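>>> sequence and predicted structure are below.
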Amino acid sequence: MNLQQAMDHTERWYESRGWTVFDFQREAWKAWHENQSGLIHSPTGSGKTLAAWLGPVQDAMSRSTAEATGGDPALRVLWITPLRALASDTRNNLEAVSDALGAGLSVEIRTGDTSSSRRTRQRQQPPFALVTTPESLSVMLSYPGSEIGLANIHTVVVDEWHELLGSKRGVQLQLCLARLRKLCKNLRIWGVSATLANLDQARDVLLGPGKEGTLIRGVVPRSVEVCSILPTDPASFKWSGHLGLQLIKPVIQAIDNAGTTLLFTNTRSQAELWFQALLNARPDWLESVALHHGSLDRKLRVRIEDQLRSGELSCVVCTSSLDLGVDFSPVDQVMQVGSPKGIARLLQRAGRSGHRPGAVSRILCVPSNALELVEITAVRNALAEKRIEARQTPQLSLDVLCQHLVTIAMGSGFIEQDMLNEIRDTYSFAELTDAQWQWVMDFITRGGQALKGYPQYHKVLQVAGVHRVMNEQIQQRHRMAIGTINSDAQLSVVFQGGKRLGTAEESFIARLKPGDTFQFAGRHLEFIRIREMTAYVRKATKRSRVVPRWGGTQLPLTSALADSVLQTLHLWQQGELSSPELLSIDATLKLQQQWSYLPGPNDFLIEYIRTQEGYSLFCFPFAGSLAHEGLAMVVASRLSALTPSTFTLQVNDYGFELQSPEPVEFDLDQLRQAFSVDHLLADILNSINTSEIAKRRFRDIARISGLVFDGYPGRAKTAKQLQASSGLIFDVLENHDPDNLLLDQARREVLDQQLEFERLKTTMQNLQGRQWRLERPERLTPLSFPLWADSLNSQTITSQSFQQRIQAMLDALESASDDTLQTT
């Protein structure tokens, strides 16, 4: 059949399924046939995959197999997925569509789980399409001859581009795509995405600077209904999230009333706790409720996904591991435990329900404390105004560049000037200077100024004008270390009999003693011993409330949502906004007004309160926990310079607390001076131990750039060993090569990522234009109580006394609130 017949055949297939071909899908197919590249942006479940996939399928159907592959079988389509766990489902979906249309195109998977024999067969008999990850694509490029196997690719599809855009994994992929653009003639690159605000920039990052591309907007976003489970007794609903299972009964009722529910939590630890809480309340759900997060064994996750797909489960408690990619048509309810912390995150999760064109997405939010009811209203308002967060891509991540250059030198090798032009053909390195390039080249060829005397850092050699890696040991080590995903060292958690449950971070396991119990994978486990990076466990005979803590799960309130929270409070204060959530906590907001002040977008509230622990200055910029961390350090340092004092710091998304054992009096002029933007960067560097923080950040940079090696499988180095090795190198570089660009990158990342310096600076500038309110309440207020509770938790007291202190303070405040409300 010719191309038009193939397209008509596609339309008839849609009709036979009772589906409608959307205009954006036809637009995407037409653009593909016209050799265009671009970005397809459409809500979850609206048909983005078919929009990206059916152009190549129609082209293949319009030719004979021989014509379609140039006479020999060849890899034509590379499908990049951000999660290895999604590869199998993606492959099945792509091949099912091909088979249904009669195209009969082979689709295979290439990830870290793919056996060496299958990888060999894929090189000898390549499929039409290959589903892979950014890391596996880099590994493919590290083999000699890879340019031959990849040269016939005509399409790269990057699925869930919004998940890669803002991370070093996205930078890694940019570099790989620049290489493919050089290897493949007439290469089309298409991104598939949802929940993005900065669409033009997202497209330009994907395609490279100066590249023409189209932006295809999908169907009008489905209606999103944001509802809440409200406390039956709002007056006694907690002001802080420490007792976050208060609404377990209505949650169970909501699950009972639905077909299948996805219960999203923000962290894996929270997922473990909610799963156990559901089973404790409903033991009869043992076979119908499951747990799903990224640290569980892959086989367990796949089994749960299959059960979810077949409708066997009534509820899955999950994290972002089920945010993406897979269509679970049986799911008719999505719940969100706690604040989503971001507008885009809630929109993404809401899309898991009604996951089909024309359906309404509905999400039921479960607040863990009173103030989260405000955030739920704020999210709903932001969605109504179509405001979601933009995602920015990292710039000049030289550790990723160093890794990529060694990868290419192991494969086809490179000529220096040609490679420089190729690197500058990416968005993240378009501004790379000649001096920075020369430093990188010096680093990969001789280890830089300080490490030139160590042969193991002389990785790349110039042979007949081509830069190559000739040492087999260097090749072996580098190939195992390819990637940019960083976390604490992972230990396998395994039953003594051999069944693997998943992974937990070494920092958690290392604190356990034989006989200690903890919750993991939905079970109560007893720790036995560690051997060869494996934690052996048995079923515990007693229950435990201890849950592993995983790094990388801190979710600060986004700027867009923080602004919406302040606007929501202001509108409520003016009597211009009402919602079920605000009505539910009307009394709490009135207490904040009466005991202190309720800030809006033009206000900056500061509370000075005496507590049993001392004297606390509570400041509420509403800038998110990361920015507040740096802000608290600077303000504490500046105030200490005015009056000698010692502060204990605590932060959350709304503000921060400076607690001192002795009274410290400041007027508004002094406080304004402490919040001045003048000399901000210098004061941050002076007020915190940036060298020590940068040293910890340098561990990841050192691993990515190849300065340290994780170790071989089964003999991986511990996090402590890696930190010691990278720390030693950090000290050597700082003393003997202070201008080392990787040191500079570590400092930049501390400021940009850990302290959100630009957001911090903008916040301080904005505060100067607000109305400042210094209040001196007689007691903790609804805004200050969560900070006080968190600071109490961080002190050295037992868990029991902590809970007792929290409850005692809540009882006292509730009694005071009753008295206040009765007199008004």
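Yes, it's here. Numbering: from 1, shown residues only.
>>> CA atoms for contacts and neighbours, from now on please.
Fine.
>>> can you count the residues close to S115?
11 (other Cα atoms under 10 Å).
>>> so it versus R121, what's the distance?
10 Å (Cα to Cα, to the nearest Å).
>>> list the contacts of S98.
Contacts for S98 (Cα atoms under 8 Å, 6 or more residues apart in numbering) come out as V57, G104, L105.
>>> name the SS class of the first one, please.
Classification of V57 by DSSP: H, G, I helix; E, B strand; the rest coil places it in helix.
>>> is it true that G600 touches L566?
Yes - in terms of Cα atoms under 8 Å, G600 counts as a neighbour of L566; the distance is 4.9 Å.
>>> all helices for the stretch 651-800 of the chain, in order.
668-674, 680-687, 690-705, 719-736, 741-749, 757-768, 785-794, 799-822 (DSSP state H, counting those that start in this stretch).
>>> just the buried positions in the third one, please.
When burial is assessed from 16 or more other Cα atoms under 10 Å, helix 690-705 yields the following buried residues: 690-691, 694-705.
>>> I'd like those laid out as JSON lines, including distance to R203.
JSON lines is the format used below for the buried residues of helix 690-705 (distance: Cα to Cα, whole Å):
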{"residue": "T690", "distance to R203": "35"}
{"residue": "S691", "distance to R203": "37"}
{"residue": "A694", "distance to R203": "32"}
{"residue": "K695", "distance to R203": "35"}
{"residue": "R696", "distance to R203": "33"}
{"residue": "R697", "distance to R203": "30"}
{"residue": "F698", "distance to R203": "31"}
{"residue": "R699", "distance to R203": "32"}
{"residue": "D700", "distance to R203": "28"}
{"residue": "I701", "distance to R203": "27"}
{"residue": "A702", "distance to R203": "30"}
{"residue": "R703", "distance to R203": "30"}
{"residue": "I704", "distance to R203": "26"}
{"residue": "S705", "distance to R203": "27"}
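>>> and which of these is nearest I388?
R697 (29.3 Å; Cα to Cα).
>>> my guess is that closest one meets D752, correct?
No - between R697 and D752 there is no contact under Cα under 8 Å: 11.8 Å.
>>> re earlier: mind putting the contacts of S98 into TSV with distance to L631?
Formatted as TSV, the contacts of S98 follow (distance: Cα to Cα, whole Å):
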residue	distance to L631
V57	54
G104	59
L105	56
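>>> now those in a markdown table, with distance to A587 and neighbour count?
Formatted as a markdown table, these follow (distance: Cα to Cα, whole Å; neighbours: other Cα atoms under 10 Å):
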| residue | distance to A587 | neighbour count |
| --- | --- | --- |
| V57 | 60 | 25 |
| G104 | 64 | 17 |
| L105 | 63 | 19 |
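>>> between those residues, which is nearest D297?
Of the contacts of S98, the one sitting nearest to D297 (Cα to Cα) turns out to be L105, at 30.9 Å.
>>> against that first model, consider the following:
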Amino acid sequence: MTNREQLYEIADNWFAAQDWKPFPFQKQTWKAFLQGKHGLLNAPTGSGKTYALWFPIVLNYIKNNPEYRTKHKKGLKAIWITPLRALSQEIKQSAERVTADLGTQMTVGIRSGDTSTKERAQQKKQMPDLLITTPESLQLLLATKGYDKIFKDCAAIVVDEWHELLGTKRGVQMELGLSRLRALSKKIRIWGISATIGNLEEAREVLLGPTSQALENSVMIKANLKKKITVKSIIPKEMETFPWRGHLGLRLLEDVVPVINNSKTTLLFTNTRSQCEIWFQKLLEKHPEYAGEIAMHHGSINKETRVWVENAIRDGSLKAVVCTSSLDLGVDFAPVETVVQIGGPKGVARFLQRAGRSGHRPGKESLIYFLPTHAIELIEASALQRAVQQRAVEDRMPYLNSFDVLLQYLTTLAISNGFYPHEIFHEIKQTFCYQAVTEEQWQWLLNFLVMGSQSLQSYDEYKKVEIEEDGLFKVNNRGIAMRHRFQIGTIVGDANLTVRYQKGGYIGSIEEYFVSKLTRGDVFTFAGRNLEFIRIKEMQVHVKNSSKKTSKVPAWAGGRMTLSAQMSKLLREELYTANQDRKHQSKEIRSLDHIFKRQRRESIVPNPDEFLIETFKTRDGYHHIFYPFEGRFVHEAMGSLLGYRISLLSPITFSLAFNDYGFEMLSDKEIDMQQVLDNNLFTTDYMLDDLQKSLNSTEMARRKFRDIAVISGMVFTGYPNKGIKMKHLQSNSQLLFDVFRDYEADNLLFQQAFTETFEHQLEEGRLRLALERIATQTIVWKACDQVTPFSFPLITDRLSREKLSSEKLADRIKRMTAILMKK
């Protein structure tokens, strides 16, 4: 037996050989791990967190196998979970360095969607000692017969980037996987690694289970590495007084060029994949000298290209990469000097994460430039500066009672070894997500697996699981098992179609909803190329290269982002400084001085105790604009709620538009605003009832239900390359939805669709808080003569969404601006 001091010495010597010195947090983690504790390590990327946990895992093996240099005991010893496949290679390299340098014979393997069939078959025969995998692949292992033998000697599981999984269904999937592994291997240690979030304590509780013994025997280790983050805003030399959305971004392209030229490598983060495509194209168009020196990276580009880009960043051969959040996480790129954020990142945590990509070494300063896509976004930039100083970061709210994920998990267990309900019920009750599941609900879920639901009993396809004589729940039908394995996972997007050249080269994947709008011969830009659409064949989009210029860029559903609660609060505080003395203002707020002056001429810039409503008339009709500054999802709900309440006073129809700052109701007759104020329409009384009536919440729940039906396995999405078209999926899940609504309203999956709609999509909690805040403010209603600078982004946003007449949007907006400036 090697004692602990000797083990630390092995580690210290290794660090000394690299000319490094271990950080206190790394030593604390080694110590806690070797004492048999579980824990959550809170450390920023690029701080050496990987070595904080690989080391004790290997040292623990050395301790238990004194003859480790000559005799090797095969079998799985530790699992490292990463939410992003892109990170696997790097984690593997770190692990291999440690195992090889310390003279062990441990093997390291990766298992993810990118792993070849051949390698999987080898792993089936002999698991690597250390396995790096994703939440989905872990579930696939649990779907393998005899999985209990694979995991029985596993001594550790590390969940990396836990803050990314928390508050998602993948996180719930992880909670279930951990509950099973705890039962299989008595000596397993569970560790999570998380960047800073507001609710770290709760994050640890979700990871380890609120009532588990693991939580009692656990630690929270914080790497207090003071990292200096500098935010610089790129402030345009001349700014329009009437800023509009999505336009100023590219106008500042030339301001980015010196930033790129003065840095070794620059990452340019965009919020959406389509914006990423446009920026990449325009940079090359204006600066052909960058050809071969700049690249693009987002989640829909094929794997080879992504890996090539990641390696090129590492060896410093690229000047710049235009990317999306696909490069947000943990990838350790030492040479990146500078990060540019294009447009508001909508959340503090995301911004800090991206800033940390530059100066990616402990103790190095991180430099991030903020480039606004319209002038008012400079308020966001200023708010981010403050957030960086205060280290104000969002909470991630965990899910409760996700029955769809639970049904998928139970089916997974039933297709491998089968399960006994009383054992599994005891295990899932220890997870955070299912701590409150009742006996009655559990019985409902078991019945659902065996018989389908009440109203589907006569259909055999919903009867998946059989109960054997000793009470074991088991799937014996190979077809059911095969279909289930194809569908394990909780990420349900629009159906993805692969994009290929007619001659067969694979380019990437785009969503069906974009392709459905294309006709033969249309040209769109994707993965940095102009492609002509030929046809769709078997879930594949066939294309050829085109020399035509185009403005069509695929949009992905993931592109809709909203301000977090934390960010909205900071934004409001920042905006209120516009009315203070100049010496209390940031340079961003000062640079917007002419906009605020114009805004005051037409209306007001609100103070903290004021809530602003503006009304005016244009050739489009009567505009009624409200400014809660709460983010677009809250505005979507608040706009519908208010609209419904106004229509009760007098019948009226209007169209709604919303952005992160406010929402607009446009109608062909005027709303009596005094009546709105007198009737206190912003009250939280009857809020849920009114919301359900106003929002066609049934329609929204219907969309949510599609995902729930897929995750729970009621609807099959098709075999690889033979996927089922989205519209069939839609109609299948809609039929089920209608059946449950009419005949079985107490169906747990049907009810879950509504709960999720209100809690996660409409953020009902935030809406309530926003309305409570407005109740304490003085409502200032300004009847304006014309469009104001604050309302301009909202109106132009609506114009860009409506099909405009043949005059181009930009021309129309130029004319509007010219008229406004003359007045």
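Yep, it's here. For clarity, every value in this text was computed on a predicted model and none was experimentally measured.
>>> let me see the TM-score of these two.
The TM-score (TM-score structural alignment, normalised by the length of structure 2) is 0.97; 816 aligned residues with a Cα RMSD of 1.7 Å.
>>> before we move on, back to that, of the helices of the stretch 651-800 of structure 1, which stretch is the most buried?
helix 690-705 (a mean of 21; mean count of other Cα atoms under 10 Å).
>>> what comes into contact with that helix?
Against helix 690-705 of structure 1 from outside (Cα under 8 Å, 6+ apart): 398-403, 481-484, 486, 708-710, 722-723, 726-727, 730, 742-743, 746-747, 749-750.
>>> which parts of the stretch 151-300 of structure 2 are strands?
156-159, 189-194, 218-222, 229-233, 265-269, 294-297 (DSSP state E, counting those that start in this stretch).
>>> tabulate these (a markdown table), appending mean neighbour count and distance to T305 of structure 2.
Converted to a markdown table, the strands of the stretch 151-300 of structure 2 look like this (neighbours: other Cα atoms under 10 Å; distance: least, Cα to Cα, whole Å):
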| stretch | mean neighbour count | distance to T305 of structure 2 |
| --- | --- | --- |
| strand 156-159 | 24 | 27 |
| strand 189-194 | 25 | 28 |
| strand 218-222 | 19 | 36 |
| strand 229-233 | 18 | 31 |
| strand 265-269 | 27 | 16 |
| strand 294-297 | 24 | 8 |
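>>> okay if I get these as TSV plus distance to H422 of structure 2?
Formatted as TSV, the strands of the stretch 151-300 of structure 2 follow (distance: least, Cα to Cα, whole Å):
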stretch	distance to H422 of structure 2
strand 156-159	25
strand 189-194	24
strand 218-222	27
strand 229-233	52
strand 265-269	49
strand 294-297	47
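>>> what's the closest of those strands to Q599 of structure 2?
That would be strand 229-233 among these, by Cα to Cα, at 22.4 Å.
>>> how big's the offset between the closest one and structure 1?
Superposing on structure 1 and averaging over aligned pairs (mean Cα distance after the TM-score superposition for structure 1), strand 229-233 of structure 2 comes out at 0.8 Å.
>>> same question, stretch 478-485 of structure 2
Looks like 0.5 Å for stretch 478-485 of structure 2 (mean Cα distance after the TM-score superposition for structure 1).
>>> and the contacts of that stretch?
L140, A143, T411, T412, I415, K464, V475, G713, F716, G718, Y719.
>>> what of stretch 427-442 of structure 2?
Against stretch 427-442 of structure 2 from outside (Cα under 8 Å, 6+ apart): 172, 175-176, 179-180, 183, 205-206, 208-212, 398-402, 425, 748.
>>> which residue numbers in structure 1 go with that stretch?
Mapped onto structure 1 using TM-score structural alignment, stretch 427-442 of structure 2 covers residues 422-437.
>>> distance from the matching stretch to the middle of the chain?
Centre-to-centre, stretch 422-437 of structure 1 and its host chain are 26 Å apart (Cα atoms, centre = their mean, to the nearest Å).
>>> cool, stretch 48-56 of structure 1 as well?
On Cα atoms, centre = their mean, the centre of stretch 48-56 of structure 1 falls 26 Å from the chain's centre.
>>> one more: stretch 572-589 of structure 1?
Averaging C-alpha positions (Cα atoms, centre = their mean) puts stretch 572-589 of structure 1 32 Å from its chain's average.
>>> buried residues, it. List them.
W572, Q573, E581, L582, L583, S584, I585, A587, T588, L589.
>>> repeat that for stretch 559-569 of structure 2.
In stretch 559-569 of structure 2, counting by 16+ other Cα under 10 Å, buried: M561, T562, L563, S564, A565, Q566, M567, S568.
>>> pull the most distant pair out of the residues you listed.
M561 and Q566 (14.3 Å).
>>> how about the contacts made by the aligned partner of I724 of structure 2 in structure 1?
Alignment note (TM-score structural alignment): I724 of structure 2 maps to K717 of structure 1. Taking Cα under 8 Å, 6+ apart, we find K717 of structure 1 in contact with A489, D710, G711.
>>> right, and the first one touches Q721 too?
No - counting by Cα under 8 Å, A489 of structure 1 stays clear of Q721, with 10.1 Å between them.
>>> which position in structure 2 pairs with S559 of structure 1?
The alignment partner of S559 of structure 1 in structure 2, by TM-score structural alignment, is A565.
>>> its match reaches E630, doesn't it?
Yes - A565 of structure 2 is within contact range of E630, at 7.0 Å (criterion: Cα under 8 Å).
>>> outside of stretch 723-732 of structure 1, which residues touch it?
A450, K695, R696, F698, R699, A702, L707, V708, L743.
>>> tell me the two of these that are most distant?
A450 and R696 (19.8 Å).
>>> which helices and strands sit right next to the helix or strand hosting L53 of structure 2?
Using DSSP states H and E, L53 of structure 2 sits within helix 49-64. Counting by 3 or more Cα pairs under 8 Å, 6 or more residues apart in numbering; DSSP states H and E, the packing neighbours recorded for helix 49-64 of structure 2 are helix 4-17, helix 24-34, helix 88-101.
>>> which residues of the stretch 551-700 of structure 2 fall in strands?
610-618, 621-627, 655-658, 663-667.
>>> in CSV, list these along with mean neighbour count and distance to R4 of structure 2.
Converted to CSV, the strands of the stretch 551-700 of structure 2 look like this (neighbours: other Cα under 10 Å; distance: least, Cα to Cα, whole Å):
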stretch, mean neighbour count, distance to R4 of structure 2
strand 610-618, 19, 62
strand 621-627, 21, 61
strand 655-658, 20, 60
strand 663-667, 23, 62
